[in-house]
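Chemist: Quick one: sequence plus predicted model below, questions after.
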Amino acid sequence: MKKNTHGFTLIELMIAVVIVGVLVAIAYPSYLSSVRKSNRAEAKAELMSLSQRLQRCYTSYTRFNDETNCAVYKDLKDGGVITPGTGFYKITISHTASSEATTYSLKATAIKSPQTEDTEGGCNELTLEHTGAKAPEECWK
């Protein structure tokens, strides 16, 4: 008598597990890269927004560091930090003492995972100067 069995053999099941494992090993790093890039976009947008607000202060008051009328500078001065949206970055401002009124440099620094692992090309720190210069350039593309 021959029994008619249905189902998978252990070998067929192991082959399926190996195939799924290979697919995950290929797809997961790509997924993480995509997540980091989208989180980086949030930081770039916030840097651009802060820069525009500082430029409006300069247009209105001929200085970036007008503490009375420029709310964004007031928030960032003396080591103040702005943490946009999902909180993956902190944004700070710096400038040289001799040109405090006419220059600035905004820096977004990664503060939590997965952005802290975004070290390829130095993308865990983004900077935007008052001149519009962006660094690192490859991270702004």
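Modeler: Received it, and whenever you're ready, just let me know what you need. Residues are numbered from 1 along each chain as shown.
Chemist: contacts and neighbour counts: CA atoms only from here.
Modeler: Noted.
Chemist: Grab the most central residue of this protein for me.
Modeler: Closest residue to the average C-alpha location of the chain: residue 40 at 2.6 Å, with CA atoms, centre = their mean.
Chemist: Who are the contact partners of residue 125?
Modeler: Neighbouring residues of residue 125 by CA atoms under 8 Å, 6 or more residues apart in numbering: 107, 108, 109, 110.
Chemist: Distance check, the third one against residue 10.
Modeler: This means residue 109. From residue 109 across to residue 10, the span is 50 Å (CA to CA, to the nearest Å).
Chemist: Included below, for side-by-side comparison, is a second structure:
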Amino acid sequence: MHPPNARRSAGFTLIEVLIAVAIIGILAAIAYPRYTAYVERSRLADGHAGLMQAAGEMERCYTAYYSYKEECLKTKASPERVYTTIKLVEKGLFVVGCGIRPLSWARI
């Protein structure tokens, strides 16, 4: 039996829980912007890889036929499918499109 004036310590106090929540909040506030920047850089790298692949295909086409032809373009999307549209708009001008951003233009 417990003496009537003895105090039981079972669990955490409210202050301890609040401090733990505050620390987790601070860590999340630091980590989230870095994570979103990382995701943005990876999307840009994916679009760049798709454009470089398409540009290489079109240069091989120009080497073979001395003109840029739409049918030579085999790459229709970026490698990770972040950008779902890669197409030749006019000679030497590609367009890359996705559902969340405006179209980006790149000249070769």
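Modeler: Great, that's in hand. The shown structure was predicted, so the numbers you read here are calculated from the model rather than taken from an experiment.
Chemist: Quick TM-score on the pair, please.
Modeler: TM-score of the superposed chains, computed with TM-score structural alignment, normalised by the length of the second structure, equals 0.77; 103 aligned residues with a CA RMSD of 2.3 Å.
Chemist: circling back to that earlier point, looking at the contacts of residue 125 of the first structure, state which has the most neighbours.
Modeler: residue 108 (26 neighbours; other CA atoms under 10 Å).
Chemist: mind checking which helix or strand that one is in?
Modeler: Taking DSSP states H and E as the criterion, residue 108 of the first structure maps to strand 105-110.
Chemist: SS state for residue 17 of the first structure?
Modeler: Classification of residue 17 of the first structure by DSSP: H, G, I helix; E, B strand; the rest coil places it in helix.
Chemist: List the contacts of residue 62 of the second structure.
Modeler: Applying CA under 8 Å, 6+ apart to residue 62 of the second structure gives the contacts residue 68.
Chemist: helix/strand/coil for it?
Modeler: Secondary structure state of residue 62 of the second structure, per three-state DSSP, is helix.
Chemist: so how far is residue 30 of the second structure from it?
Modeler: As judged by CA to CA, residue 62 of the second structure and residue 30 of the second structure stand 49 Å apart.
Chemist: circling back: the residue nearest to the centre of the first structure matches what in the second structure?
Modeler: Aligned by TM-score structural alignment, residue 40 of the first structure pairs with residue 44 of the second structure.
Chemist: what does residue 31 of the first structure give?
Modeler: Checking TM-score structural alignment: residue 31 of the first structure goes with residue 35.
Chemist: Residue 61 of the first structure matches what in the second structure?
Modeler: Correspondence of residue 61 of the first structure to the second structure, assessed by TM-score structural alignment: residue 65.
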